[in-house]
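Undergrad: for reference, the sequence and a predicted model appear below.
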Amino acid sequence: MADWTLDGGNSDTFGTVLSDLIYGLGGNDTLRGSNAGTSTTDNDSLYGGDGNDSIDGGTGNDLITGGAGQDTLVGGEGSDTLSYAADTAGVTVTINTADRTATGGDAQGDSIAGSSFEALEGGSGNDSLTGQVLNDTIMGNGGDDTLLQSVQGNNSLDGGLGNDSLAGGAGNDSMLGGGGDDVIVDRATSGTARNLLSGGEGNDTLSAAPTPTVGGQNTLDGGDGNDSLTGGVSGQSNNNDSLSGGAGDDTLVDLAGFNNRLDGGADNDSLLGGIGTDTLTGGAGSDTLEAGTGVDSLVGDANDLISIANDSGGQTVNLTAFTTSEGDNLAGLFGGVIGGSGADSILGNTGANTLLGNAGNDRIDGDQGNDLVQGGAGIDTLIGGAGADTLSYADITADVTLSLGGGGTASGLSDSIAGGALCFEAALGGSGSDTMFGNTTADSLFGGAGNDLLADSGGGNWQEGGLGNDTLVVASGSNTLLGGLGNNLVAAGSGADSILGGGGQDSVQANDGDDRIRVNGASLGRMTLDGGAGNDTLDLGAGRWTTGTSGGFTTYSFGAGPDAVVWATGVEQVICFYPGTRIATPDGPRAVETLAIGDLVLTFEGGPAPVRWMGRQTVSTRFGEPLRVLPVRIRAGGLGAGLPEHDLLVSPDHAILVAGVLVQAGALVNGVTILREHAVPERFTYHHVELAAHALVLAEGVPAETFVDNVGRRAFDNWSEHEALYGHLPSIPEMARPRAKARRQVPARLLVGLDALTGFRAAG
């Protein structure tokens, strides 16, 4: 190879008999790839640079770059490439036609010889590149490019980076979108072609031959991204396309081809067959497969649905027998069916199916498995079959009245339940104000949007109001009731119910039974709670709570705002009524009531220790001596900086370690930083931690003693649990530390220090 670099003046340079690399730089240069009078074939690279250059590649496969200026460009013999790869502004170039245009950027004013270039290359701008008669290669490189092959030939188009538009012509074309969201179209109008359309990365749109006069076997590959692939519209028997979605949520449509293959690939795809005998394969992900008018084969699994949504005549789909009334073959244990607008008959299989009737008077039978059955508009017959099945009206916007034992009615629909009153175990409401009745056994009702009424007579039910102002009612049994968003009324029955408050202004009537009411301070609205009869528990969860009294109610306020408040009466037990005494564990602090036997807690002496038992003791302020039962509140910082980290509530006889002395909390009361908590329910519960030995755990950062049995365990509500687990154990020896049970026993040095903190807090 011979390398030439001109000095920037006006120069004539001819290449050697070797493959040459010639740079024109500035000036009006004349570059020739081959010496005059030679018959050698060499592959030259010719760069004109600035100026109005004349470049002729001669024989061989040459790369010609005109650069800036009005250049005259001739490829010569061989397979030559006209390159604008260095351009950043964007060029519009057409080769191999009588109208050989060249405008924009470095192409402005260029003159391109007739059919002398076989390849055209754009730059990093938004280029428009067009080939015509020959077998052309067109490369867009960077930018949002338009690549067009106008007439014929077996062409190669590569969009490169950017959001490109590629259009092939007659012949067997290969078109690659590359990076970006590309549009790739085969524009052939006649003949037979074998085109390859590949989207590459990005969300691409690929379309095969758009006219019915073109046959062929096209391959469309979406690549990565959420792609749309459309096969050819030809009705000719030789139009057999292959569509592959690749990764991403793809849509594959066979318009009118024969014997096409559609493969969704990974992720959640939608496949639609055409008029021939097509094969549709869902691949990985949750796919929807819809056969065309021919006899198709559908291949899927439990994540995939068969669709007949475009059919209006009524079809039969039998997932158990793997057949349809159109003669299609089903391969795989499909997960469900989407019906059409006609009177469809749908039968599920042994799996957990989703069966959607849509419009029309449908018959839907879930068969076995835990199925979701949704009739849609029309007069439908619905059967849950074996398993725990759900009756759904989630698609209905009108107000629905439904019963798990009888069906549902609304504007535009009237369904009946076949197979017995107990064939559905759950129901989903729609976006209207629905009235939903359960059956006599355990069931689940989900209201959805709208102001719903949910009612059950049996026990063991789950009710969830969802959006809107809902009413939840149960009569008996142990139920779970979730109000959801909105201003809800929850009326529990005679059993032990679990109730979760929502984010609105809820009214909760726990009624009889030992009920548990849970709230989340972060999402709480204003709740009015009447515990009713029974031993009820209010679980406030984590967070900073403040207690008070108002109008006969005990109030629990979350944070500093006025909106997150529980107004409670008739509640006997409050867990964590101020932010839950948090006990240090190897995994971080945990509310004391969440600890269980075997859990590890951190001890003050060092190292973790397993919980041997958790004792619960219910006390009453009506009958108990206040000084013995009312909790002692130690305010944050009341024992020194960061001690405790948050307000700490303990029983008055519970000892904490202060300057090496075990001081019972009642002996520390000073009325300012350490005081008795009067704003408590009439009945509430203390929680005690027992380890294998008397030790100190960290409660809100303060060393506090574990259980020591100087009183019998029979004082606890769950003493029989301890006896069943361990029988009679020897007494736990008390640790060898001095103990102060009354204020007079507290060393003076400690009281002076605590009084100093009291004065500081009082002054602050």
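TA: Yes, it's here.

Undergrad: from here on, contacts and neighbour counts on C-alpha atoms
TA: OK.

Undergrad: what packs against the helix or strand harbouring V566?
TA: According to DSSP states H and E, V566 maps onto strand 565-569. Secondary-structure packing of strand 565-569 (3 or more Cα pairs under 8 Å, 6 or more residues apart in numbering; DSSP states H and E): strand 526-530, strand 553-558.

Undergrad: and with 10 Å instead?
TA: Applying 3 or more Cα pairs under 10 Å, 6 or more residues apart in numbering; DSSP states H and E, one finds that strand 565-569 contacts strand 507-509, strand 526-530, strand 545-550, strand 553-558.

Undergrad: I'd like the next helix or strand past the first one.
TA: Scanning the chain past strand 507-509 towards its C-terminal end, the next helix or strand to appear is strand 516-518 (assignment: DSSP H and E).

Undergrad: quick revisit: so which of the helices and strands packed on strand 565-569 is nearest L627?
TA: strand 545-550 (18.9 Å; Cα to Cα).

Undergrad: buried sites along that closest one?
TA: Buried residues in strand 545-550, counting neighbours by 16 or more other Cα atoms under 10 Å, are found at 545, 547.

Undergrad: from what I see, D42 and G76 are in contact.
TA: No: the criterion here is Cα atoms under 10 Å, and D42 misses it with G76 at 11.5 Å.

Undergrad: shared neighbours, the two?
TA: Both D42 and G76 are contacted by 33, 57-62, under the criterion Cα atoms under 10 Å, 6 or more residues apart in numbering.

Undergrad: select from those residues the one having the most neighbours.
TA: Compared across the shared contacts of D42 and G76, G33 has the highest neighbour count, 32 neighbours, by other Cα atoms under 10 Å.

Undergrad: that one and F14 touch, don't they?
TA: Yes: using Cα under 10 Å, G33 is in contact with F14, at 6.1 Å.

Undergrad: need the overlap of contacts for the two.
TA: By Cα under 10 Å, 6+ apart, G33 and F14 have these common neighbours: 20, 22, 55-57.

Undergrad: L272: neighbour count?
TA: 21.

Undergrad: adding another structure so you can compare the two:
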Amino acid sequence: MANINGTELPDTLTGTNSADRIRGFGKEDLLYGLGGNDSIYGGEDKDTMYGAAGADRLFGENGEDDLYGDDGSDFLYGGLDKDNLHGGNGADRLFGDAGEDSLYGEAGNDILTGGSSITDTDEGSKDFLDGGAGNDRLYVGFEDTGFGGAGDDSVFGGSTDDKIYGDDEKGEIFGGADSLVGGDGNDTIYGEGDSLAGGGNDTLDGGTGDDKLYGYAGSDVLRGGDGIDYLDGGDGNDILDGGTGSSTLIGGGGLETITGGTEGDFIDGGEDNDNLSGLGGNDTIYGDYGVSESLAGNDILNGGAGDDFLDGGAGVDRIIGGAGVDLLFGGEDSETQRPRHTHRRR
């Protein structure tokens, strides 16, 4: 193993085709690992380092550094200050540590975390994480923004208010069955970025806090968890669970199964044939709110316990009030069930 050390001045250091240890030490160094499994340390100030071929270990240390793993399964650690980490090809592990870091997994099945470890994600400042291609695992925290990218990704939020996207923000990368977990805090979670097409079958879990979950395209599972949540399934045959708290659950297009929580929820099944249940609390449930008759479905509405308002809209609906003083509305051929309390048929 060759030991290659810089000076206190700006240096350009190049390794060999064997396993090298390269240390920049001084200011604004340019460091190349070349072949072999190299260990590269930036030292002080702003450094740029390239692992090249091999399973390399890159440490930015002090200063605003740029780290490039290139080929191989690399380990990148940003260190102090604002760093940019690029995994390149291979199954890479990227850790931002302190500072507002930007992490890009790129190709391969990567692990990205804004903090110093997967159990310490809330360390430092607001980070940006992009898994890129491959089946990636992202651990975001401290109001980070995480993009899973293409592939079947798992994205986990921290204890603060995070923004989590299953795929590319602009909808330029589609597909992938992603698992997105908000954790604590008021999180915003997107199954497919801003796109309405080409989506995968995603699982979104808001956790605790007042969360916003958007499934977009694909047959998604959305769980609000604790808190006052907003869930929008988008297109596809989705399953929505409001959890505890007074939540808003929107089905969109597709055959939806929507379940409210223990408190009063607002539920709208949207287009097609939906199965909607309020459970506890005073719920407001629409089978086809704002949907034209040509797109309305034959819905099942079940208010559950509480004083509920149920409106099936157009279509042949089955409307069940459940316990409580309920108000029921259905179409001409709809069936309403709650004989001992208020029920009406349009």
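TA: It's in. In this text the structure is predicted, and so the values were computed from the model without any measurement.

Undergrad: now the TM-score, please.
TA: The TM-score (TM-score structural alignment, normalised by the length of the second structure) is 0.70; 312 aligned residues with a Cα RMSD of 4.5 Å.

Undergrad: make JSON lines out of the helices and strands packed on strand 565-569 of the first structure and add distance to G123 of the first structure.
TA: Below are these laid out as JSON lines (distance: least, Cα to Cα, whole Å):
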{"stretch": "strand 507-509", "distance to G123 of the first structure": "68"}
{"stretch": "strand 526-530", "distance to G123 of the first structure": "64"}
{"stretch": "strand 545-550", "distance to G123 of the first structure": "65"}
{"stretch": "strand 553-558", "distance to G123 of the first structure": "62"}
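
Undergrad: who wins for proximity to D50 of the first structure among those?
TA: Smallest distance to D50 of the first structure across these (Cα to Cα): 74.5 Å, for strand 553-558.

Undergrad: dump the shared contacts of G33 and F14 of the first structure into CSV; add secondary structure as well.
TA: Below are the shared contacts of G33 and F14 of the first structure laid out as CSV (DSSP: H, G, I helix; E, B strand; the rest coil):
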residue, secondary structure
D20, strand
I22, strand
I55, strand
D56, strand
G57, coil
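
Undergrad: quick one, what contacts the most centrally placed residue in the second structure?
TA: Residue closest to the mean C-alpha point of the second structure, counted by Cα atoms, centre = their mean, is I164 at 3.4 Å. By Cα under 10 Å, 6+ apart, I164 of the second structure lies in contact with 129, 138, 140, 144-148, 155-157, 180-182, 187-193, 204, 213.

Undergrad: how much space between it and E106 of the second structure?
TA: Separation of I164 of the second structure from E106 of the second structure (Cα to Cα, to the nearest Å): 17 Å.

Undergrad: give me the number of residues near S219 of the second structure?
TA: S219 of the second structure - counted by other Cα under 10 Å - has 23 other residues nearby.

Undergrad: hmm, it is touching G199, no?
TA: Yes: look at S219 of the second structure against G199 with Cα under 10 Å: they come within range, at 8.6 Å.

Undergrad: now L754 of the first structure, what's its secondary structure?
TA: helix.

Undergrad: nope, L751 of the first structure is what I meant
TA: Criterion first, three-state DSSP; result for L751 of the first structure: helix.

Undergrad: Three-state assignment for the alignment partner in the first structure of Y216 of the second structure, please.
TA: Under the alignment (TM-score structural alignment), Y216 of the second structure pairs with L255 of the first structure. Classification of L255 of the first structure using three-state DSSP returns coil.

Undergrad: ok, now how distant is L255 of the first structure from A247 of the first structure?
TA: Using Cα to Cα, L255 of the first structure is found at 22 Å from A247 of the first structure.

Undergrad: then Y726 of the first structure?
TA: Y726 of the first structure sits 59 Å away from A247 of the first structure, going by Cα to Cα.

Undergrad: again, but for T13 of the first structure
TA: Applying Cα to Cα to T13 of the first structure and A247 of the first structure gives a distance of 52 Å.

Undergrad: ditto for D365 of the first structure
TA: Remark: distance between D365 of the first structure and A247 of the first structure (Cα to Cα) = 34 Å.

Undergrad: can you check G168 of the first structure too?
TA: Taking Cα to Cα, one finds G168 of the first structure at 25 Å from A247 of the first structure.

Undergrad: between these two, which has more neighbouring residues?
TA: Neighbour count, other Cα under 10 Å: between G168 of the first structure and A247, G168 has more, with 31 against 21.

Undergrad: so who does that one touch?
TA: Contacts of G168 of the first structure were listed using Cα under 10 Å, 6+ apart, and they are 131-132, 147-157, 174-175, 184-188, 195, 197, 208-209.

Undergrad: out of these, which are shared with the second structure?
TA: For the contacts of G168 of the first structure, the contacts that persist in the second structure are 131, 147-149, 151-157, 174-175, 184-188, 195, 197, 208-209, with contact defined as both residues aligned by TM-score structural alignment, their matches' Cα atoms under 10 Å.

Undergrad: narrow these to those in strands?
TA: Counting by DSSP state E, the part of these found in strands is 131, 147-149, 156-157, 174-175, 184-186, 197.

Undergrad: end to end on stretch 220-239 of the second structure, go ahead and measure it.
TA: The first residue of stretch 220-239 of the second structure is 6 Å away from its last residue (Cα to Cα).

Undergrad: oh, I was asking about stretch 137-155 of the second structure
TA: Stretch 137-155 of the second structure: ends 6 Å apart by Cα to Cα.

Undergrad: just stretch 339-353 of the first structure next, same as before
TA: Criterion Cα to Cα; first-to-last residue distance in stretch 339-353 of the first structure is 13 Å.

Undergrad: buried set for it?
TA: 339-353.

Undergrad: got it, and stretch 61-79 of the second structure?
TA: Neighbour-count burial for stretch 61-79 of the second structure flags 61-79 (criterion: 16+ other Cα under 10 Å).

Undergrad: I'd say G24 of the second structure and Y41 touch.
TA: Yes: in this structure G24 of the second structure lies within contact range of Y41 using Cα under 10 Å: 6.2 Å.

Undergrad: between those two, which one's more packed in?
TA: Between G24 of the second structure and Y41, G24 has the larger neighbour count (other Cα under 10 Å), namely 29 against 22.
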